[in-house]
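Engineer: here are the coordinates; sequence isn't available:
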């Protein structure tokens, strides 16, 4: 059995302590809690204090990089959270908090049930997608591969 892992990174417009980031920061915990309570949620990366991964040291050599990694039972559960919940507000309004001209990457991959991704693994998957395009090892909603490695045309919202 496999679970769907996802990682995304984007560059913040300002430090999390900046007033410009207040709305984003105020909703980090509620949105993450909602994710954890969502059908199909398995795991998300947190720091030692249980705060969102955005507070972890970035493996991308840039303190302004936001990092999010999570694991879901299946793509439908993840897609419902991303596009069919409060999370969609933050996706639609990302230009308020993120530098859209800079690095912004999203990747998914299948992992054996019970295995959890690491920051280094997420970085490798993002780099593989950037270098090679979608493949069974690293893909997106637009070039989606099922757990058996078969290409599914597109799963965009």
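Structural biologist: Sure thing, it's come through. Note that the structure is a prediction, hence the values are computed from the model and not measured. Residues are numbered from 1 along each chain as shown.

Engineer: rest of the way, CA atoms for contacts and neighbours
Structural biologist: Noted.

Engineer: For the closest residue to residue 126 other than its chain neighbours, grab the count of nearby residues.
Structural biologist: By the measure of C-alpha to C-alpha, 6 or more residues apart in numbering, the closest residue to residue 126 outside its immediate chain neighbours is residue 107, 5.9 Å from it. Residues contacting residue 107 under the criterion other C-alpha atoms under 10 Å number 25.

Engineer: Residue 107 is in contact with residue 140, isn't it?
Structural biologist: Yes - the criterion here is C-alpha atoms under 8 Å, and residue 107 meets it with residue 140 at 5.4 Å.

Engineer: Pasting the second one now:
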């Protein structure tokens, strides 16, 4: 089994606004970092987009919310990328450029090896987490589950989880 993740965000201004440049100007570098990070398997892109794919993807039925989705080999590998690499600084440095999401905006779930989840599947997992809280089908770093559906104690401190 492999770990899928969906993270959504909404900018306070349009992505092409100069205010967003400290974020948008670093997307390619952060995506390249993810691509070469141990445990990385796949990330959602849109090669047909007029702008960087990472900035053009949206949830089904929602044209304002940015989407980041990827697949990793473990909870620990994804956690390490999110919190222990340059990715963490980019997100911390740009918090003021994003709307404070009133609902859960990040979800993890297990997929069969080689399965590339469509956005509709990811949205359903996020909705499940929002409706039911962490469970074996939709969970968070703070309350992760094994691929077998059992709660796990990760090797990283839960206090580090956003």
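Structural biologist: All right, it came through fine. Because the structure is a prediction, the values reported are computed rather than measured.

Engineer: How close are the two chains, by TM-score?
Structural biologist: With the length set by TM-score structural alignment, normalised by the length of structure 1, the two chains reach a TM-score of 0.90; 155 aligned residues with a C-alpha RMSD of 1.8 Å.

Engineer: Is the residue nearest to residue 126 of structure 1 within a helix or a strand, and which one?
Structural biologist: strand 104-112 (DSSP states H and E).

Engineer: okay, the angle between whichever helix or strand comes after that strand and strand 104-112?
Structural biologist: Next along the chain after strand 104-112 of structure 1, taking DSSP H and E as the criterion, comes helix 119-132. Counting by axes from the mean of the first three to the mean of the last three C-alpha atoms, to 10 degrees, helix 119-132 of structure 1 lies at 110 degrees to strand 104-112.

Engineer: For helix 119-132 of structure 1, buried residues please.
Structural biologist: 119, 122, 123, 125, 126, 128, 129 (16 or more other C-alpha atoms under 10 Å).

Engineer: mean per-residue distance, that helix to structure 2?
Structural biologist: Relative to the matching residues in structure 2, helix 119-132 of structure 1 has an average distance of 0.4 Å after the fit, by mean C-alpha distance after the TM-score superposition for structure 1.

Engineer: distance between the following helix or strand past that helix and the chain's centre?
Structural biologist: Next along the chain after helix 119-132 of structure 1, taking DSSP H and E as the criterion, comes strand 144-145. How far strand 144-145 of structure 1 lies from its chain's middle: 16 Å, per C-alpha atoms, centre = their mean, to the nearest Å.

Engineer: Strand 144-145 of structure 1 vs structure 2 - mean distance after superposition?
Structural biologist: With mean C-alpha distance after the TM-score superposition for structure 1, strand 144-145 of structure 1 averages 0.5 Å from its match.
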